[in-house]
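Student: 3D model of this:
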Amino acid sequence: MLIMKVVFRPSKVGLGKMFGSAELPVLEALWEKGALTGREIYEEVRRSKELAYTTVLTTVGRMVKKGSIRRKKRDGIYIFEPALKKPEFERQAAAAVIKGIVEVSPSYAVSAFVDILTQYDADKLDEILNIIEEKRKAEGR
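Tutor: This next block holds a predicted model:
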């Protein structure tokens, strides 16, 4: 179950499809470094993006409210950490997006998924068939 709110922006690239331009550098810093203070997040973010300290802290506060990062108080200082590790977030976000597409039309969603995936690697069809077969065995079919 996805524990954070995700907005999918199809026209954006990579994880930018799910995070705003100020949010993604914050989360990437936390994924790379682990738990950080607000000042440390700002220092990491400003290496790749020119943002004001107040903008970064406002973004961090909003991300805490959305559930994408967590805040803990340690020795009187707030420490922030990602709510999910990057691979788990990617898995849950992909599942949420695919679920939304499947709700529109399961057969078209699967057909489009197979077409797109095989454009990248035709061997993926065998991998998909293996996944389906394993799922069927696990469910006793």
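Student: Going by C-alpha atoms from here, please, whenever you check contacts or count neighbours.
Tutor: Noted.
Student: Mind listing what's buried along the longest helix seen in the chain?
Tutor: Of all the segments of type helix in the chain, defined by DSSP state H, the longest one is helix 86-104. Neighbour-count burial for helix 86-104, counted by 16 or more other C-alpha atoms under 10 Å, picks out F89, Q92, A93, A96.
Student: where do the helices sit along this structure?
Tutor: Under DSSP H, the chain gives helices at 23-33, 38-45, 53-66, 86-104, 106-120, 124-138.
Student: let's see this one next to it:
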Amino acid sequence: MTEPTGAELDILKVLWEESPLSARELHQRVSEKRDWSYSTTRTHLNRMVEKGLVRRRDSHGLAVFQAAEEKVSLLGGIIRNFSMKVLDMGGSMPASAFADSELLNEEELAELTRLLEEDES
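Tutor: The predicted structure follows:
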């Protein structure tokens, strides 16, 4: 799994909320958090397509982008990698550790819990 950088996560967060988006639409939303030029947004998008984090397709002659992997699936992989590589844990971190996350709603948190518990079996 290719883990996204902090900047790539900012882009993915936007795409998980609203997708598909053109590069211009995405830039407008990401620029609220990142003080990037439009060309920087395009560069990140192109790299993310190459890494397999984002999918690009044409819609009525306009390139649009969407996350290549669902939010919970990608976050679950990041959590598993972190718990194994950084914390040297044999099992996974409990999903309850993320209960206060503004990124995950209750349904997504329940899905993350199932995913992480699945790994322990």
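Student: any idea how far the residue nearest the centre of structure 2 lies from D119 of structure 2?
Tutor: Centroid-nearest residue in structure 2, with C-alpha atoms, centre = their mean: L12, separated by 4.1 Å. Distance, L12 of structure 2 to D119 of structure 2, using C-alpha to C-alpha, to the nearest Å: 24 Å.
Student: what's the closest of the helices of structure 1 to D75 of structure 1?
Tutor: Closest approach to D75 of structure 1 among those is made by helix 38-45 (14.3 Å; C-alpha to C-alpha).
Student: what's the mean deviation for that closest one versus structure 2?
Tutor: For helix 38-45 of structure 1, the mean deviation from structure 2 after alignment is 0.4 Å (mean C-alpha distance after the TM-score superposition for structure 1).
Student: The residue nearest to the centre of structure 2 -> structure 1?
Tutor: The alignment partner of L12 of structure 2 in structure 1, by TM-score structural alignment, is L27.
Student: how about that match, what does it touch?
Tutor: I69, P82 (C-alpha atoms under 8 Å, 6 or more residues apart in numbering).
Student: how near is it to D126 of structure 1?
Tutor: As judged by C-alpha to C-alpha, L27 of structure 1 and D126 of structure 1 stand 34 Å apart.
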